[in-house]
Structures are given as C-alpha cells and as structure tokens.
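**Student:** Pasting the sequence and the predicted model now:
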Amino acid sequence: MKKLLLSLAFLGFMAVAAHAQSSSDGGKFSIGVEAGLPVGDTHNISNFAIGGSLKYDHPIADHLYLTGSAGYTRFLYKSEVKDFLNKSGEGFIPVKAGIKYFFDDAFFAEGQLGAVFSTESGGGTGFAYAPGVGYSFAGGLEAGVRYEGWSHDGTVSQVALRVAFKF
C-alpha cells in the first residue's frame, strides 16, 4: 500500500509538472541537496541528516507559488545507536505540497504539508509539515532553511538547509 501511494503521488506530481513545463507560465524546477540537524527527541539518536530533493514552483498569483516536492532524507544514527541496531541510519521519502510567497524578487517564506514514507520494513507513513524561509540568488541558485516535522507514533524533526539549482 505504501508503494502504491508513493507511486500515485509521484505520478501526479510529474503530470502537473510536465503540464506546467509545456506552457509558458514561468514555473521552475529545482534540484537540491539537503542537510539537517535533528532536534527534539530525534537528537537523542541522530546528529545529522542528509538528502536530496526535486521541487516544482508553479505561479498562481503575483509573488505566490504552488509548490510540490519529493526527495530522500537519511538520518544517520549516533555511534551507540548504530552499534545497538547494527545499522547506520534510517531513510525517508517525504512528498509535500505547499505555498511559497516572495516578499520581493529574492526573499521568500513557504509552508508545505504532505506525507513521509519510511524506507525501512514496517516503518510506516507519517504526516509531514515544513515551514521555512529562503533566498533566490541571480543565476538560479536558491537557499532555504526550514523546520520539518514528521508525525507518526511520535515526531521526527529537524532544522534543515536546502541549497538548490533552479531551471
């Protein structure tokens, strides 16, 4: 069931993105690398998270964009947890949609909601939420900082930095 939901979400995202890409509406894809610092209870088992994501921004009004993103994040376990569980970390696939508002030509704030899928057997699916701020540089580079929380039998959370190239 988890793979079916992920596949449907991915296909829906790609269909919207392909339609938007074929028109001259100014929508943009971005591909980025992400690094996170676990916070809250997550910090007890992990010191660092690393991943990547694909994102699409579709204009819906002046300075306002509808966003869709999918990616992969791996929380790397602390050494004592790694030794106890006999594995280096746990992977997740977050799929989110949201709104991005540009205050001017560069500074923005955004919020996204969605689902996160564990790549571990029996890991399940959780609710994802991510408010953040960022800056779009000339030449297509974009950087943003966000708080991201995933709720499923507790909360996995991080403060993450995303550096991306828009095309």
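**Tutor:** Done, it's in.
**Student:** When you work out contacts or count neighbours from here on, use the C-alpha atoms and nothing else.
**Tutor:** Noted.
**Student:** What are the boundaries of the strands in this protein?
**Tutor:** Taking DSSP state E, the strands of the chain run over residues 28-39, 46-61, 64-77, 89-102, 107-118, 125-136, 141-151, 155-166.
**Student:** quick one: contacts of stretch 65-85?
**Tutor:** With contact meaning C-alpha atoms under 8 Å, 6 or more residues apart in numbering, stretch 65-85 is reached by 10, 13, 34, 45-60, 88-101, 112.
**Student:** Scan this structure for its longest helix.
**Tutor:** helix 2-22 (DSSP state H).
**Student:** Which positions in that one come out as buried?
**Tutor:** 6, 9, 13, 17, 20-21 (16 or more other C-alpha atoms under 10 Å).
**Student:** that older thread, let's see the ChimeraX selection covering just the buried ones among the contacts of stretch 65-85.
**Tutor:** The ChimeraX command for the buried members of those (criterion: 16+ other C-alpha under 10 Å) is given here:
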select :13,34,45,46,47,48,49,50,51,52,53,54,55,56,57,58,59,89,90,91,92,93,94,95,96,97,98,99,100,101,112
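**Student:** thinking again about what came up before, now the longest helix of the chain, how far from the centre of its chain.
**Tutor:** Put simply, helix 2-22 sits 15 Å off its chain's centre (C-alpha atoms, centre = their mean, to the nearest Å).
**Student:** And stretch 146-164, by the same measure?
**Tutor:** Per C-alpha atoms, centre = their mean, the centroid offset for stretch 146-164 relative to its chain is 8 Å.
**Student:** What lies in contact with it?
**Tutor:** 30-42, 116, 124-133, 141-145.
**Student:** for comparison:
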Amino acid sequence: MRKVFLTMAAVIAIASASFAQTGKNQLGIGAELGIGTSSGAGTVFGGTAKYLHGVGTAGQVTLTAGAMIDSESEGEAKATATLIPILLGYRHNFNGLYVEPQAGYMMSKFKLKVGGEEVMSGSDGAFGYAIGGGYAFANGLDLGVSFRNTTQTGSSGAIVFRVGYNFSLGGSN
C-alpha cells in the first residue's frame, strides 16, 4: 500500500508541475468493452469519463474514472462484478496516433444473488496500471485499446477497447 501512495504522490507532483504549461484541454466520454486474458474470463461492458489537460504541444495529463460490469446468471443464481478504475496518466500525441500509460487505483465489487436474495458480497481494491494507444481524430472521435491489470493476487488483466468522444475545453492546439 505504501508503494501505491508513493507512486500516486510522484504522479500528482509531476502533473501539478505540468499545469503551468499550455496545451489542448479536453473532456472525453466513452463506451468500453473488456475481454479478460485468462481462460474462462468473461466480457465486461462499461464506460469512462476522461479529463485531458494539455501540457506542451503534444502531451496531455489524463485522469480517467468509470465502471465496467460483468453479469452472469445460471438458474436462480446471478453474479455481478463491477470494476471501477481511477487512473492518472500521460498521453503523448503523434499527429492523431497516441500512446497512454496510466497508473492508479482499481476497485472491484462482487455480489451474488440466489432467488433474488443477496447471499454474498464483497469489495477489494489494489494498485492498477494500464498501457494503451489509439487514434484521436480531429473531429473528437477517439478509438483506443489498452491492457489493464492490478496487483491483486490472481488478477490476469484485460484487453479493453474504447470508443469515445473528446470535447474541447480550450487551450492551444
């Protein structure tokens, strides 16, 4: 846990120093589809909101938060897992193409209902990270793919596909 706080403190310090720079500021929303990388892993659906703060001419500090849900049913039993990423990152743009490493906190919640009654639930969280890339079109459309994982024991990660739209909040291009 100490490493998580030290990493977050370092990222926040770097991000704070970068706010003095100028760049393109944006707010993005997107739909996501995640596919687990381990055998038998399910598919998760969800969405995220992303703030992109321009630094320099090609960089943006990013803050991403959202939720992804996986729900499975068998007979009277229904299991629901919710994954909540909160990630700070840096996006470097190359004329539309971009690369975006991220780090932060990922929380997971689990609920099991049988016959409509909740019989088990729980939540956990851990340091999380992602490495991704994509293409941001001039009209705001943003297509991306990333690999996300956590330090939780047994976590195998997921490949996440994102279709989003970035609204301009000003700043220089």
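**Tutor:** Everything's here; your move. Everything quoted here is computed from the prediction, not taken from an experiment.
**Student:** sorry, back to before: helices or strands next to the longest helix of structure 1 in the packing?
**Tutor:** For helix 2-22 of structure 1, the contact count by 3 or more C-alpha pairs under 8 Å, 6 or more residues apart in numbering; DSSP states H and E identifies strand 64-77 as packing neighbours.
**Student:** OK, contacts around the residue lying closest to Met120 of structure 2 once chain neighbours are set aside?
**Tutor:** Leaving out its chain neighbours, the residue that sits closest to Met120 of structure 2 by C-alpha to C-alpha, 6 or more residues apart in numbering is Leu112, at 5.2 Å. Taking C-alpha under 8 Å, 6+ apart, we find Leu112 of structure 2 in contact with 77-80, 118-121.
**Student:** rerun that using 7 Å as the cut-off
**Tutor:** Residues near Leu112 of structure 2 by C-alpha atoms under 7 Å, 6 or more residues apart in numbering: 78-80, 118-121.
**Student:** Pipe those residues into a markdown table and attach distance to Val11 of structure 2 per row.
**Tutor:** Below are these laid out as a markdown table (distance: C-alpha to C-alpha, whole Å):
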| residue | distance to Val11 of structure 2 |
| --- | --- |
| Lys78 | 39 |
| Ala79 | 35 |
| Thr80 | 32 |
| Glu118 | 39 |
| Val119 | 40 |
| Met120 | 36 |
| Ser121 | 33 |
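**Student:** Aligned to Leu83 of structure 2, what sits in structure 1?
**Tutor:** Matched across to structure 1, Leu83 of structure 2 falls on Phe92, judged by TM-score structural alignment.
**Student:** Spatially, what comes nearest to its match if we skip its sequence neighbours?
**Tutor:** Leaving out its chain neighbours, the residue that sits closest to Phe92 of structure 1 by C-alpha to C-alpha, 6+ apart is Ser118, at 4.5 Å.
**Student:** What is the equivalent residue in structure 2 for that neighbour?
**Tutor:** Using TM-score structural alignment, Ser118 of structure 1 pairs with Ser108 in structure 2.
**Student:** separation between that match and Thr82 of structure 2?
**Tutor:** With distances taken as C-alpha to C-alpha, to the nearest Å, Ser108 of structure 2 is found 6 Å from Thr82 of structure 2.
**Student:** Likewise for Asn93 of structure 2?
**Tutor:** 31 Å.
**Student:** for Leu169 of structure 2, same thing?
**Tutor:** As judged by C-alpha to C-alpha, Leu169 of structure 2 and Thr82 of structure 2 stand 30 Å apart.
**Student:** can I assume the residue nearest to Phe92 of structure 1 is in contact with Gly91?
**Tutor:** Yes - judged on C-alpha atoms under 7 Å, Ser118 of structure 1 makes contact with Gly91 at a distance of 6.1 Å.
**Student:** What residues does Gly91 of structure 1 make contact with?
**Tutor:** Counted by C-alpha under 7 Å, 6+ apart, Gly91 of structure 1 has contacts 73-75, 118-120.
**Student:** In PyMOL, how would I select the buried members of these?
**Tutor:** To isolate the buried subset of those in PyMOL, counting by 16+ other C-alpha under 10 Å, use the following:
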select buried, resi 73+74+75+118+119
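**Student:** In TSV: the contacts of Gly91 of structure 1, plus distance to Trp150 of structure 1.
**Tutor:** Formatted as TSV, the contacts of Gly91 of structure 1 follow (distance: C-alpha to C-alpha, whole Å):
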residue	distance to Trp150 of structure 1
Thr73	12
Arg74	13
Phe75	13
Ser118	11
Thr119	14
Glu120	15
